[in-house]
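Asker: mind looking at a prediction? Sequence and model below.
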Amino acid sequence: MTYDEASCLDGAQTAIDCGFDYLMGTVYYDSVAKLLKENGMAYLPFVGKVSGSPSILEGTNEEIIQNAKDLMAKGIKGFDILAYRHVVDGEKLAREFCAAIDAEICIAGSINSFARIDTMFDIGPWTFTMGSALFEKKFVADGSFRDNLKAVVDYMASK
């Protein structure tokens, strides 16, 4: 994970070169937003203070929500929020953020159980991501990555 402007611009250019529709994540920079807009790509930056590896999210719920509102005033139409990486209460933040912000919201980071998937359905973000939980076999302990992914897909299809 990188947080400096040059690295974020490099990532944006790679996304453009690959023909992606969205760039999700990265710390917000005006330069990244401008480059993506010029190339017709949607940008869902992180909100709040994101740092570290693995990433953590700092700031009060109110500060994070205000950060999103400030970015929306700059034309940003969606956000990547590391709710469960919040240093206080990730679920409460996710609920408050989704209720307060009318935008495409992706909840990313630490969606690592069927209970958290259920919470995502309850909260209702635009989308959520899952990564490490599949590699770490959080859903099928003795299964492969594919087995874990299939378990999640089957579970979600049953909802």
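Answerer: Yes, it's here. Residues are numbered from 1 along each chain as shown.

Asker: CA only for contacts and neighbour counts going forward, please
Answerer: OK.

Asker: so residue 96 touches residue 63, yeah?
Answerer: No. Shown here, residue 96 and residue 63 do not form a contact pair, counting by Cα atoms under 8 Å, at 11.7 Å.

Asker: spatially nearest residue to residue 78, not counting backbone neighbours?
Answerer: In space, residue 78 comes closest to residue 104 once its chain neighbours are excluded; the distance is 4.2 Å by Cα to Cα, 6 or more residues apart in numbering.

Asker: tell me how many other residues crowd residue 18.
Answerer: The burial metric for residue 18, expressed as a neighbour count using other Cα atoms under 10 Å, is 9.

Asker: can you tell me how far it is from residue 140?
Answerer: Distance check for residue 18 against residue 140: by Cα to Cα, to the nearest Å, it reads 32 Å.

Asker: alright, now check it against this:
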Amino acid sequence: MTDFIFMLTRQDRTIAEAAGPCATALACGVRHIGFKDIGLPFAALRDLAAQIRAGGATSYLEVVSRDPESERRSIEAARALGVDVVLGGTGVAAAAALLAGSGLRYMPFPGRVEGHPSRLEGSLDDIVASAVQRAAHPGVDGLDLLAWRATGDVPALIAAVCRATAKPVIVAGSIDSPAQIAALRAAGAAGFTIGTAALEGRFPAEGPGLPEQLRAIAAA
């Protein structure tokens, strides 16, 4: 089973109209829904997290902060929002300490992440070494791999990271086709995120509407 996490985001920001697509996703049976820590004020993010929870879905907050202090604030926000899973970020020791005892699962980025939207930099060997190191931390429950934000052989990268750790690997960023989903599944990924492609009607489906997009992604 490979989990599909629908991200209420575009260009690494939570969309202003997130409540509507969230309701559509819940009605379509999507049970993993996430958002980023930027794009909406905290009160709106709190309402969004509550909406996901009330709909019976697992909630995810993906951290895309670019410095230790803003990452700390994002982790603290995740705790305050009461999401189920924190994705992303790179400051593993600090984040794990902040999340200790919260019950939230934590899945940081492996590798060197730069820019916004985020890019994954470094060689395959460097990314795998980072994945091994971060996955070994006792406060880490899995990894959030920006595979298609890297250069080189992406399926090989996913497979190498999945082989390097027994913890689950989520593939995030720039997924917009059934071929990519097939590749990440074959490589051993536990799940994947799609946001922009579905919201913009770009995933191959019977139509560009969000229900059609979500059904096509789930089928893939």
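Answerer: Great, that's in hand. For clarity, every value in this text was computed on a predicted model and none was experimentally measured.

Asker: superposed, what's their TM-score?
Answerer: Structural agreement between the two chains, given as a TM-score (TM-score structural alignment, normalised by the length of the first structure), stands at 0.87; 155 aligned residues with a Cα RMSD of 1.8 Å.

Asker: what residue in the first structure is paired with residue 217 of the second structure?
Answerer: Residue 217 of the second structure maps onto residue 152 in the first structure, with residues paired by TM-score structural alignment.

Asker: which helix or strand contains that match?
Answerer: Residue 152 of the first structure belongs to helix 145-157 when assigned by DSSP states H and E.

Asker: could I get the buried residue list for that helix?
Answerer: Within helix 145-157 of the first structure, the residues scored as buried using 16 or more other Cα atoms under 10 Å are 145, 147, 148, 149, 151, 152.

Asker: in contact with whatever residue of the second structure lines up with residue 68 of the first structure, which residues?
Answerer: With TM-score structural alignment as the criterion, residue 68 of the first structure lines up with residue 131 in the second structure. Contacts here follow Cα atoms under 8 Å, 6 or more residues apart in numbering; on that basis residue 131 of the second structure touches 109, 110, 111, 143, 161, 164, 165.

Asker: now residue 194 of the second structure
Answerer: By Cα under 8 Å, 6+ apart, the residues touching residue 194 of the second structure are 4, 5, 6, 7, 172, 173, 174, 175, 176.

Asker: just those residues: which are in strands?
Answerer: Of those, the ones assigned to strands by DSSP state E are 4, 5, 6, 7.

Asker: buried ones only from the residues you listed, please, as a PyMOL command.
Answerer: Selecting in PyMOL just the buried members of these, where the criterion is 16+ other Cα under 10 Å, is done with this command:
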select buried, resi 4+5+6+7
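
Asker: in TSV: the ones in strands among the contacts of residue 194 of the second structure, plus distance to residue 52 of the second structure.
Answerer: Conversion of these to TSV gives the following (distance: Cα to Cα, whole Å):
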residue	distance to residue 52 of the second structure
4	15
5	12
6	11
7	12
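
Asker: taking the ones in strands among the contacts of residue 194 of the second structure, tell me the two that lie furthest apart.
Answerer: When these are compared pair by pair using Cα to Cα, the farthest-apart members prove to be 4 and 7, with a separation of 9.4 Å.

Asker: overlap in contacts of the two?
Answerer: Residues touching both residue 4 of the second structure and residue 7 by Cα under 8 Å, 6+ apart: 193, 194.

Asker: I'd say the match of residue 217 of the second structure and residue 139 touch.
Answerer: Yes. The pair formed by residue 152 of the first structure and residue 139 meets the contact definition of Cα under 8 Å, at 7.3 Å.

Asker: shared neighbours of those two, anything?
Answerer: Both residue 152 of the first structure and residue 139 are contacted by residue 114, under the criterion Cα under 8 Å, 6+ apart.

Asker: which residues of the first structure fall in strands?
Answerer: Listed in chain order, the strands found in the first structure under DSSP E are 22-24, 42-44, 49-51, 56-58, 78-81, 104-107, 127-128.
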